[in-house]
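Colleague: below is the sequence, then the predicted model.
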Amino acid sequence: MNSAVVGLIAFFLLFLGYKYYGGLIERKVVRPDDSKKTPAHRLYDGQDYSPGKKSLLFGHHFSSIAGAAPIIGPVVAVYNFGWGLGAVWIVVGAIFMGAVHDYLSLMVSVRNDGNSMADVAGKVMGKKSKKMFAIFMWITLVLIITVFGWVAAKTLATKPEIVLPTFLLLPIAMLFGFAVYRLNVPVSVGTISAILLLLGSIYLGYKVPILLPFALKTNMILWFTALMGYALVASVLPVWLLLQPRDYLSTFVLFIGLAVGIAGLLVTHPEINAPVFTGVMSGQGPVWPTLMVLIACGAISGFHSIVSGGTTSKQLDKESDGRVIGYGGMIMESVLAFIALLAVSAGLFWNPPAGMEQFGFRTLFEQKGWIVAFGTGYGRFVEPFIGISLGTLFAMTMLKTFIMTSLDTSTRLARFIFTETFGENSNILKNKWVASFISILPAFILGVTGSWQGIWTLFGASNQLIAALSLIVVSAYLIGVKKPAKYTLIPAGIMLITTIVALLYKIYSDLILAPEPKYFIVLVALVILYLAIVMMREARDIFFNKKINVENNM
């Protein structure tokens, strides 16, 4: 099947989803009112609460939610199950579940002073739900900081060409933010100047690679330590100085990457040679629920609700911006996920012909990992424009840029959740440096000891569980303010059942099927299941009794 045709159909359907279903959610549920002051204005502090220009805030939100997940998920899904079902789930899941989840999580947070989903859960479901939800969200963020930090460190250690563009982006972004917000330089002028500097930094990195003179393992630990220090400092800087402009510029890197990738897809239009479907079982488990968990952020992700209710809701300038940023951000992420799916299913070979073995997807995936597989497939797409080698480097630089944005945004979010949960009666724990350090420390320990690798497989399911729980909280809130909740209740039920089955299978496989039982992983899975059961019980009481006391400001 022609990859360009498949891609165009998917992109058109995603556009229709944004226009019509997103419009329906806006009219029926949100009903934005720009006469209401958002928390960014009412609670302005110049630090975390600060109104952002729509284009800049879209850049921050999209850069933060994207990260590596919408690329790794589709790549791993194609390897295990073929491309067909993954393509369908990316489109359907994004339109009817993921984008609704992101948009309504954002707007419910905006209507509640920019507080997190855990705080909203406390209002509609009780303090017990708030505490448990918040602790689980915080643990998830610590794991995200660890893994993204380690992946970034490994990439810096093994691909010295991306060191300079990675770190030069930071001063470029800060200069851009200062110019736009303090010197009132037009956004268009600042954007063009910053993008030219950023492209120059990519070329400079290509010409001047930075390789530390130590063993690979030592280099990785050094880079990881530096990145943890960076995340600590970046998480407490004013959002207008680094977070907004850096994420905005990162989005342009992605837009350029997507535009060149789509253009390459239309020019080369290779046939999809990966199988549509490889079977109901894989090394990861049965097609359901495994496929949905593997695709993760490409269709729906609980991490997005943490971002929506963490940083984005504190920067929304007016309510009518919410649909573009919340719903639109998820749709754009699904476009990225679909490009990743096509890059490995059409840009590479499932069974490479003689002389093309270096472009065999399964060989690249098994021997060099998903990053190289995606980068190489993307490089073959854009070969007519910039060549395979430079195209592969650009793809990996693009990916690395988004890992960095998710890294420090996750640290800032972990700080928010920690202070909301544990800082109410303690000035020390309210301190932003202390709260950020407490979030960074366990991530640093897990990273340098390698302990995170044993339990990260659970967090695909736990990420989807957060999405299900966030949808339950939003549904309870909508019932409380007498707004239609069917748009969130149905996705909540589907994702809740999916994640519970995924966790039960994980427990079964690691306890019964594994050569040696993995007791620690099983214990963590049981803790996550306990959280889900408690939240379900709380939700049951709420939904059946309909005793939800919230301010009707939705």
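Modeller: Arrived safely, thanks for sending.

Colleague: going forward, measure contacts between C-alpha atoms and count neighbours the same way
Modeller: OK.

Colleague: please tell me how far the residue nearest in space to the middle of the chain sits from residue 198.
Modeller: Centre of the chain computed as the mean C-alpha position; nearest residue by C-alpha atoms, centre = their mean is residue 65, 3.2 Å away. Computed with C-alpha to C-alpha, to the nearest Å, the distance linking residue 65 and residue 198 is 21 Å.

Colleague: residue 311 too?
Modeller: Distance check for residue 311 against residue 198: by C-alpha to C-alpha, it reads 25 Å.

Colleague: circling back to that earlier point, what sits against the residue nearest to the centre of the chain?
Modeller: Contacts here follow C-alpha atoms under 8 Å, 6 or more residues apart in numbering; on that basis residue 65 touches 303, 304, 307, 406.

Colleague: which one among those gets closest to residue 292?
Modeller: Of all those, the one sitting nearest residue 292 is residue 303; the distance, using C-alpha to C-alpha, is 15.1 Å.

Colleague: okay, now the one to match up with it:
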Amino acid sequence: MVTFLGSIVLLVAGYATYSKLVEKIFGINDSIPTPAYTENDGMDYAPMSWWKGSLIQLLNIAGLGPIFGAIMGALYGPVAFIWIVAGSIFAGAVHDYFSGMLSLRHKGEQFPSIVGRYLGKPAKTAINIFSILLMVLVAAAFTAGPAQLISSLTPLSFMASLFIIFAYFILAAVLPVNRIIGKIYPFLGAILIFMAVSIAVALLFSEKSIPNVTLSNYHPGELPIWPLLMVTISCGAISGFHSTQSPIVSRTLKKESDGRKVFYGAMIGEGIIALIWAAAGMTFFGGTGGLQEALAAGGPAGVVNEISSSLLGTFGGILAIFGVIILPITTGDTALRSSRMMLAESLSSFMKIDGRWKVVITTLPVALPTLYLATIDYSFLWRYVGWTNQVTAAVMLWTATMYLLKNKKFHWICGVPALFMTGVVSTYIFYAPEGFQMDYQLSMIIGSVITLAIAVWYVYQIIKHRQLGKNSTSLTAA
């Protein structure tokens, strides 16, 4: 219990201290008009208060991610606490802050366009395809899951449930941001927080003892912590999906100083939610062995329902069902909205249509494959979401690193976590079942070689930008 409470304190302290350092290094300027005013179109650009933006951002980036992912990550034991705390403060929140603020500085640009600015056009083209694929996979996965649950609880068939959810997705993707997202999502974000806090309080006052942190691996299947834990718990530590969602809210901020509260703050809030559910997962069932049995019997949704019903009674069961249905839907619809915005931005030089027709035309090409993928195996979709998600996170961190390098700022705050995540995804793809399924030691060697190569590139970029700085200084002096 001491570790659990201490971890929450560390997350709050990280927001109170490290976020201010990150903000200072970025260099905010409240005198610069934000895109919410300069680009106001009544559709995607519209000014909102920071507290609304924070709750919308939390709901967009979270959904069921910090619940399901944290419960699966709890199989590794209390070491998950270390990853959630360190990942959130030094990687995830930094990633989210820069993805939001760089979008803000460039008229609300989408993630691929920001990548293109700092990593070059080839990187932009590759990440554009990669990001839209990730959005489609997330939207499909977060359609299929709720549809399965609705069909099991009501007379509706799976396909009928699927079409109802998807009709809402289309509506939310094409309506102005302040119609549904701006009005309903702050309320749903508050429910997400209330659900987690209720579980935390009930857990603390129960007779169950939350384990203290150790570096030991308690996974019943003896799966290695590195790099599997870092992919299993993404939402709640660091998630590339967030960099695709931040531009939605960056287009609504009234001033640059709101960015720390909205982007960094929402990630810390997600970290606390993940911490609570990880603690519940490894505590409620008497250890990781019991948790594994519960997951085998009912999956993450069944685990959430059992924990909520037992700790909070009938109300908790209703809250759990509501959460498992509503929360993924609110992530899936913003994923579809993001993919629509990315496609529109990438085709802006070819497409001269403006207004509602442009929104409709760019929604259909991403909506149709999403609907098809939602009809196939949910677990298949989710396996591929994990790796593509963390590759996106690494790319965003490298983008932020290059921004800092080019502007002669302290680049290490992004460069170090970028190297770390490069190591994670480089090793994971060779070892994982959805990857090349190689021997663990061989995967470690290949992953290390790739990471070392990227590190050499990073050092070269540092030397290159220092030399450019010296040359510019010499020219100025001359």
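Modeller: Yes, it's here. Just so it is clear, the model here is predicted, and its values are computed rather than measured.

Colleague: hang on, the earlier thing: ranking by neighbours, what's the top pick from the contacts of residue 65 of structure 1?
Modeller: The member of those surrounded by the most neighbours (other C-alpha atoms under 10 Å) is residue 304, with 30 neighbours in all.

Colleague: that one corresponds to which position in structure 2?
Modeller: Taking TM-score structural alignment for the superposition, residue 304 of structure 1 sits opposite residue 242 in structure 2.

Colleague: what's the closest non-adjacent residue to its match?
Modeller: The shortest distance from residue 242 of structure 2 to any non-neighbouring residue, by C-alpha to C-alpha, 6 or more residues apart in numbering, is to residue 61 (5.4 Å).

Colleague: where's the one you found relative to residue 9 of structure 2, distance?
Modeller: Counting by C-alpha to C-alpha - residue 61 of structure 2 and residue 9 of structure 2 are separated by 22 Å.

Colleague: tell me which stretches of the stretch 101-250 of structure 2 form strands.
Modeller: All residues of the stretch 101-250 of structure 2 lie outside strands when identified by DSSP state E, counting those that start in this stretch.

Colleague: can you show me the helices along it?
Modeller: For the stretch 101-250 of structure 2, the helices identified by DSSP state H, counting those that start in this stretch occupy 111-119, 121-153, 158-174, 181-204, 225-232, 241-250, in order along the chain.

Colleague: residue 311 and residue 198 of structure 1: who's more crowded?
Modeller: Just comparing residue 311 of structure 1 and residue 198: by other C-alpha under 10 Å the higher neighbour count belongs to residue 311, 29 against 23.

Colleague: contacting residues around that one?
Modeller: The contact partners of residue 311 of structure 1, taken as C-alpha under 8 Å, 6+ apart, are 48, 409, 412, 413.

Colleague: what residue of structure 2 takes the place of the second one?
Modeller: Per TM-score structural alignment, the equivalent position to residue 409 of structure 1 in structure 2 is residue 334.

Colleague: swap in the first one?
Modeller: If you follow residue 48 of structure 1 across to structure 2 using TM-score structural alignment, you land on residue 44.

Colleague: how about residue 9 of structure 1?
Modeller: For residue 9 of structure 1, the aligned residue in structure 2 is residue 6 (criterion: TM-score structural alignment).

Colleague: next one: residue 504 of structure 1
Modeller: For residue 504 of structure 1, the equivalent position in structure 2 is taken to be residue 430, counting by TM-score structural alignment.

Colleague: what are the buried residues along the host helix or strand of that match?
Modeller: When elements are assigned from DSSP states H and E, residue 430 of structure 2 belongs to helix 412-431. Judged by neighbour count using 16 or more other C-alpha atoms under 10 Å, the buried positions of helix 412-431 of structure 2 are 413-419, 421-431.

Colleague: check stretch 443-454 of structure 2 too.
Modeller: So stretch 443-454 of structure 2, judged by 16+ other C-alpha under 10 Å, has buried residues 443, 444, 446, 447, 448, 451, 454.

Colleague: likewise for stretch 226-239 of structure 2?
Modeller: Buried residues in stretch 226-239 of structure 2 (16+ other C-alpha under 10 Å): 227-239.

Colleague: ditto for stretch 74-91 of structure 1
Modeller: Residues of stretch 74-91 of structure 1 classed as buried: 74-87, 89-91 (neighbour count, 16+ other C-alpha under 10 Å).

Colleague: let's have the buried residues of stretch 226-239 of structure 2 in a markdown table, adding distance to residue 104 of structure 2.
Modeller: Putting those into a markdown table (distance: C-alpha to C-alpha, whole Å) gives the following:
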| residue | distance to residue 104 of structure 2 |
| --- | --- |
| 227 | 32 |
| 228 | 33 |
| 229 | 32 |
| 230 | 28 |
| 231 | 28 |
| 232 | 30 |
| 233 | 28 |
| 234 | 24 |
| 235 | 22 |
| 236 | 23 |
| 237 | 23 |
| 238 | 20 |
| 239 | 19 |
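
Colleague: so which of the residues you listed comes closest to residue 356 of structure 2?
Modeller: For the buried residues of stretch 226-239 of structure 2, the closest approach to residue 356 of structure 2 (C-alpha to C-alpha) belongs to residue 239, at 31.2 Å.

Colleague: quick one, what contacts the closest one?
Modeller: Applying C-alpha under 8 Å, 6+ apart, the residues contacting residue 239 of structure 2 are 92, 389, 390, 392, 393.

Colleague: reformat these as TSV; add secondary structure and neighbour count.
Modeller: As requested, the contacts of residue 239 of structure 2 are arranged in TSV below (DSSP: H, G, I helix; E, B strand; the rest coil; neighbours: other C-alpha atoms under 10 Å):
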residue	secondary structure	neighbour count
92	helix	31
389	helix	25
390	helix	23
392	helix	24
393	helix	30
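
Colleague: ok, so of those, who is nearest residue 210 of structure 2?
Modeller: Taking C-alpha to C-alpha as the measure, residue 92 is the one of these closest to residue 210 of structure 2, at 24.8 Å.

Colleague: before we move on, the earlier item: deepest of the helices of the stretch 101-250 of structure 2, which one?
Modeller: Of the helices of the stretch 101-250 of structure 2, the one with the most neighbours on average (mean count of other C-alpha atoms under 10 Å) is helix 241-250, at a mean of 29.
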